[in-house]
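with the sequence up front, the predicted model follows.
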Amino acid sequence: MVRNLSNSLQGGLPFVRAVSSVVLLATLAGCSLWNSGSAKPVPGDLGANVAVLGVRQAWTARIGTVSGMPLDIHTAGNVVTLASADGVVAAVDARTGGDVWRTALGEPLSAGVGSDGKSAAVVSRTNALILLESGRERWRQPLAAQVFTPPLVAGGRVFVLSADRSVAAYDGATGRRLWNQQRPGEALVLRQAGLMLAVGDTLVVGFSGRMVGLNPDNGSVRWEAPLGSSRGTNDVERLVELVGRATRIGDSVCARAFQAAVGCVNAARGSTVWTQPASGAEGVHGDGDAVFGSESNGSVIAWRRSDGSRLWATDRLKHRRLTAPLLLGRSVVVGDESGLVHLLSRADGTPLNRVATDGSGIAAAPVVAADTLVVVTRNGGVYGFRPD
């Protein structure tokens, strides 16, 4: 019997060049944002902060620098699990900011962190998949290629999406590899988190510009739905990847194809519901009514979830290099490269408030746990904010 994976879950970009199973770093950072010969666009003045929605800083903590690592922050109940680039992994109580557990692996990481609330998984830069339980290493397994997507821990298994476009499943108790699904490789892949999540008894992953549903028991393909397609004449222009984060409501999964489109797929039928052109590099978030995304130029856009029609767009944060958004109550929350966290109205994108961190830039999409908005900066500051 296939276990329901979803029940196990809570809730300038570099590229890499893939050669067989070896991944070599390339130097193509920021090509999609502006030409190397052009000056970096200057953000406009934000003006005075008018706090329409009261927000206060509740606590701060530290994890160590996350610069250079595609960080995903995992939430399960009151606990936030996160990792640093130098190998510190911690579970933090979102109510207090105190550690539930913390461990230092003593080696740098390339991806983290995935968790089911009990076990946490990360991948080292030496291509080792490492599973932790309560801060203690349970097992590790060597991988054939680099990994930039946080592992998915669900249904007693650990799933890994590698940069060579392979997906593998490992037994959560022993680390034994259960299966491996290999797709044809492209010349380039993004050095950032891709798409991987559970929808019922289906493992949903991003392969190039397609959302693909896999049988989690053996890796066989159940369906494929296109969101973006290759364009252009060179490797960079032809690059098309689905990027995290995604937003799932029931069978509806909406995601972004890097610098190409935003769209939604019906995961029960395996069919594309809609796509809209979009020039962004970060994931999306939303609810049953709307999907929200930040474009590479700093625009924030809302699309109607049912048909993809545009609800609103705002350029107030233009050229501020935004994170993927978080829909939180009446607010759409995004972080920027200066360390500011912006709360925009979900109704029309008007500003509701903004709060400051340490100025090093927000490193990952904001999350919420225990009624607390949690953000992490590139220098490793962890901040918890609550409504006044």
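That came through, no problem.

make it CA atoms for all contacts and neighbour counts henceforth
OK.

need the contact list for Ala18.
By CA atoms under 8 Å, 6 or more residues apart in numbering, the residues touching Ala18 are 24, 163-164, 185-189.

let me fix that, I meant to ask about Gln57.
Gln57 is in contact with 383-386, counting by CA under 8 Å, 6+ apart.

closest one of those residues to Ala85?
Distances from Ala85 to the contacts of Gln57, taken as CA to CA, are shortest for Tyr383 (17.8 Å).

that closest one touches Thr357, doesn't it?
Yes. The pair Tyr383 / Thr357 is scored as a contact, 7.3 Å apart, by CA atoms under 8 Å.

most surrounded residue in the contacts of Ala18?
Ala163 (28 neighbours; other CA atoms under 10 Å).

wait, that one sits on Pro150?
No. Counting by CA under 8 Å, Ala163 stays clear of Pro150, with 11.7 Å between them.

mind listing what's buried along stretch 374-387?
374-386 (16 or more other CA atoms under 10 Å).

ok, now how distant is Phe207 from Gln146?
16 Å (CA to CA, to the nearest Å).

swap in Arg320?
In terms of CA to CA, Arg320 sits 29 Å off from Gln146.

run a quick neighbour tally on Asn35.
Quick note: Asn35 (other CA under 10 Å) scores 10 neighbours.

need the helices for this structure, in chain order.
235-238 (DSSP state H).

please name the spatially closest residue to Ala104 (chain neighbours excluded).
Val88 (4.3 Å; CA to CA, 6 or more residues apart in numbering).

Asp164 reaches Phe148, doesn't it?
No. Counting by CA under 8 Å, Asp164 sits too far from Phe148 to count as a contact (10.6 Å).

just to revisit the earlier point, show me which of Arg320 and Gln146 is the more surrounded one.
Legend: neighbour count by other CA under 10 Å for Arg320 and Gln146, higher for Gln146 (25 against 20).

hmm, back to that, distance to Arg157 for the contacts of Gln57 - can I get that in TSV?
Output for the contacts of Gln57, formatted as TSV (distance: CA to CA, whole Å):
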residue	distance to Arg157
Tyr383	31
Gly384	31
Phe385	33
Arg386	34
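
now Ser299: how far from Ala246?
Remark: distance between Ser299 and Ala246 (CA to CA) = 18 Å.

so what's Arg256 up against?
Counting by CA under 8 Å, 6+ apart, Arg256 has contacts 227, 242-244, 246, 262-263, 280-284.

neighbour count and distance to Gly213 added to those, as TSV?
Converted to TSV, those look like this (neighbours: other CA atoms under 10 Å; distance: CA to CA, whole Å):
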residue	neighbour count	distance to Gly213
Leu227	30	13
Leu242	32	14
Val243	26	16
Gly244	27	16
Ala246	22	14
Val262	27	18
Gly263	25	16
Gly280	27	24
Ala281	31	23
Glu282	29	22
Gly283	29	19
Val284	28	19
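
go through stretch 260-276 and flag the buried ones.
Within stretch 260-276, the residues that count as buried by 16+ other CA under 10 Å are 260-267, 270, 272-276.

first-to-last residue distance for it?
9 Å.

same question for stretch 355-375.
11 Å.

what about Arg176, how many residues nearby?
14.

what residues are up against it?
By CA under 8 Å, 6+ apart, Arg176 lies in contact with Tyr170.

want to compare, so here's the second one:
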Amino acid sequence: MRLNPVARNTRSLVSAVIGMALLGLAGCSSTGEEAVKPNPLPDFNQEVKLTTVWSKGVGSGQEDSWLHLMPVVDGDRIYAAGVSGKVSALDKATGREAWSVNLETRITGGVGAGEGLVLVGTRDGHVIALNETDGTEAWRAPVTSEVLSAPQIQNGVVVAQAIDAKLIALDAKDGKRLWLQEVIQPVLTLRGTSTPTLSGGVVYAGFANGEARAYRLDTGIPLWDAKVAVPRGSSELERMVDVDSAPLMSGDRLYLVSFQGNVVSLDRDGGRILWTREASSYESMTEGFGNIYLSDAGSTVSAVDQRTGAIVWSQKDFANRSLSGPSAVGSYVVAGDFEGYLHVISQVDGRIVGRTKVDSSGIRSRPLVVDGVIYVYTNGGDLAALKID
């Protein structure tokens, strides 16, 4: 299990140390060997082929930081950022570099793009906006804490979620703060935050206390809140129910999943829970064929019926391979693993139909799919565009 708590305060630091120590003891056998090991690469009958369209190194990538820096496409360009501070703009069809800048700060959240801006969050608690045309800095605004997810933009408002459970809205023109909302922060959390989803003038976000909330984009006025999961257990470790996945929107429904909790379907207008099913995941989800697809904390990929919450199929052959969140492409879903393999799975029944190795540094970020092209950003900083044949 990939568990990487972050210290928020002294109590959090103590809990994090104790929690990780317990995990280490639980994972060892009497001979000192790890009891939980990743499954070997599963056998499969190849039905599709993955072809690399282009590949380019764009910086330091994720390194060993446990970040989920994910590229974003806006118009004809794809934008990527590395933890060391480099941000690059490439032609999405050819991989040719349009511009590249070094912000000389540690980037921990990104990338967001839209309305002429490229957006990243930093370890020292800033949101930085670059001009899409040439990468020049438009503004740099302080927020309340480290930003671990991609800032989002809509209707002239930039929204960032900080690690201290605060949601901050900034004016896209100059970075001036428009509003701030916060929720109660648990003592111990995973190192990560949900990426806000903006739609129809509403901000949807998940939080480390197991809640989902909706706010008006222009004013920050709360619209509703709902419990994705309720903390249970006698220890702070057992009570962790972080919602680190981005809210997935489909029609009038919203889907969220928590760590050690549930996957739920919500009415997006009022936050009413339509169905709930036990699940544990910190990865974002995707949809297709009337299902939502998720990679759980043990790297089992499951298809869940969007209407009822029933399990359609589960693919367990990737157990403990630190699978990324899945993305839908055509009739398939794709996900990367810790050894840098990209796997192709049928949406129909979960069988494995294809595989290729992209980069031995590993793939932690969820693949990005745009117009049938799969963009994979590796931990080592390689950005590759692939197609399924």
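Looks like it arrived, so ask away. Just so it is clear, the structure is predicted and the values come from calculations on it, not from any experiment.

quick one: contacts for the spatially closest residue to Glu287 of structure 2 that is not a sequence neighbour?
Nearest non-adjacent residue to Glu287 of structure 2, counting by CA to CA, 6+ apart: Tyr293, 5.9 Å away. Contacts of Tyr293 of structure 2 were listed using CA under 8 Å, 6+ apart, and they are 285-287, 301-304, 326.

how much space separates Tyr293 of structure 2 from Gln185 of structure 2?
28 Å.

got it, and Ala310 of structure 2?
From Ala310 of structure 2 to Gln185 of structure 2 the distance is 32 Å (CA to CA).

now swap in Gly121 of structure 2 and tell me
Note on Gly121 of structure 2: its distance to Gln185 of structure 2, by CA to CA, is 20 Å.

residues near the residue lying closest to Leu342 of structure 2 once chain neighbours are set aside, how many?
Take Leu342 of structure 2 and drop its neighbours on the chain: the residue closest to it by CA to CA, 6+ apart is Gly336, 4.4 Å away. When neighbours are counted by other CA under 10 Å, Gly336 of structure 2 registers 30.

now the one 10 residues further on
By the measure other CA under 10 Å, the count of residues near Ser346 of structure 2 is 18.

that one contacts Gly354, correct?
No. Checked against CA under 8 Å, the pair Ser346 of structure 2 and Gly354 is beyond contact range at 9.2 Å.

so what's the residue count around Asp388 of structure 1?
Applying other CA under 10 Å, we find 9 residues neighbouring Asp388 of structure 1.

for it, give me its contacts.
With CA under 8 Å, 6+ apart, Asp388 of structure 1 has these contacts: 54-56.

then Pro366 of structure 1?
73, 323-326, 333-335, 373-376.

ok, the closest residue to it other than its chain neighbours to Arg222 of structure 1 distance?
Nearest-residue entry for Pro366 of structure 1: Val375, 4.9 Å, with adjacent residues in sequence omitted and distances by CA to CA, 6+ apart. Counting by CA to CA, the gap from Val375 of structure 1 to Arg222 of structure 1 is 36 Å.

burial measure for Leu50 of structure 2, as a count.
Neighbour count of Leu50 of structure 2, defined by other CA under 10 Å: 17.

scratch that, Gly219 of structure 1
If we define neighbours as other CA under 10 Å, then Gly219 of structure 1 has 19 of them.

excluding sequence neighbours, find me the nearest residue to it.
Gln181 (5.8 Å).

what about that neighbour, neighbour count?
The burial count for Gln181 of structure 1: 15, using other CA under 10 Å.

tell me the contacts of it?
Here Gln181 of structure 1 is in contact with 166-168, 219-220 (CA under 8 Å, 6+ apart).

save those residues as TSV, and put in distance to Arg136 of structure 1 too.
Converted to TSV, those look like this (distance: CA to CA, whole Å):
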residue	distance to Arg136 of structure 1
Ser166	28
Val167	25
Ala168	23
Gly219	29
Ser220	33
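
which contacts among these does structure 2 share?
Retained in structure 2 by both residues aligned by TM-score structural alignment, their matches' CA atoms under 8 Å are the following of the contacts of Gln181 of structure 1: 166-168, 219.

now intersect these with the strands, please.
166-168 (DSSP state E).

just the closest of these to Asn234 of structure 1, please.
Using CA to CA, these come closest to Asn234 of structure 1 at Ser166, 23.2 Å.

roughly how far apart are the residue lying closest to the closest one once chain neighbours are set aside and Asn234 of structure 1?
Nearest residue to Ser166 of structure 1 in three dimensions, chain neighbours excluded: Gln182, at 4.3 Å (CA to CA, 6+ apart). To Asn234 of structure 1, Gln182 of structure 1 is 24 Å away according to CA to CA.

okay, these two: which has more neighbours?
A side-by-side neighbour count of Gln182 of structure 1 and Asn234, using other CA under 10 Å, places Gln182 first with 13 against 9.

for the more buried one, give me its contacts.
165-167.

one more: Val88 of structure 1?
Neighbour list for Val88 of structure 1: 63-64, 102-106 [criterion: CA under 8 Å, 6+ apart].

what do we get in structure 2 for it?
Aligning on TM-score structural alignment places Val88 of structure 1 opposite Lys86 in structure 2.

any idea how far Ile163 of structure 2 is from its match?
22 Å.

which residue in structure 2 lines up with the residue nearest to Ser166 of structure 1?
By TM-score structural alignment, Gln182 of structure 1 lines up with Glu182.

quick one: that match and Ala160 of structure 2, what's the gap?
12 Å.

overlap in contacts, the two.
Leu167.

can you get me a residue count around Gly106 of structure 1?
A count of nearby residues for Gly106 of structure 1, using other CA under 10 Å, gives 9.

that one contacts Ser84, doesn't it?
No. Using CA under 8 Å, Gly106 of structure 1 makes no contact with Ser84, being 10.8 Å away.

contacts only, for Ala310 of structure 2.
277, 304.

make that Leu343 of structure 1, sorry
Here Leu343 of structure 1 is in contact with 331-334, 351-354 (CA under 8 Å, 6+ apart).

ok, those in structure 2, which still hold?
The contacts of Leu343 of structure 1 retained in structure 2, by both residues aligned by TM-score structural alignment, their matches' CA under 8 Å: 331-334, 351-354.

show me which of those residues is closest to Ala128 of structure 1.
Nearest to Ala128 of structure 1 out of the kept ones among the contacts of Leu343 of structure 1 is Val334 (CA to CA; 31.8 Å).

measure the closest one to Ala168 of structure 1 for me?
Distance from Val334 of structure 1 to Ala168 of structure 1, by CA to CA: 32 Å.

cool, and Leu317 of structure 1?
From Leu317 of structure 1 to Ala168 of structure 1 the distance is 39 Å (CA to CA).
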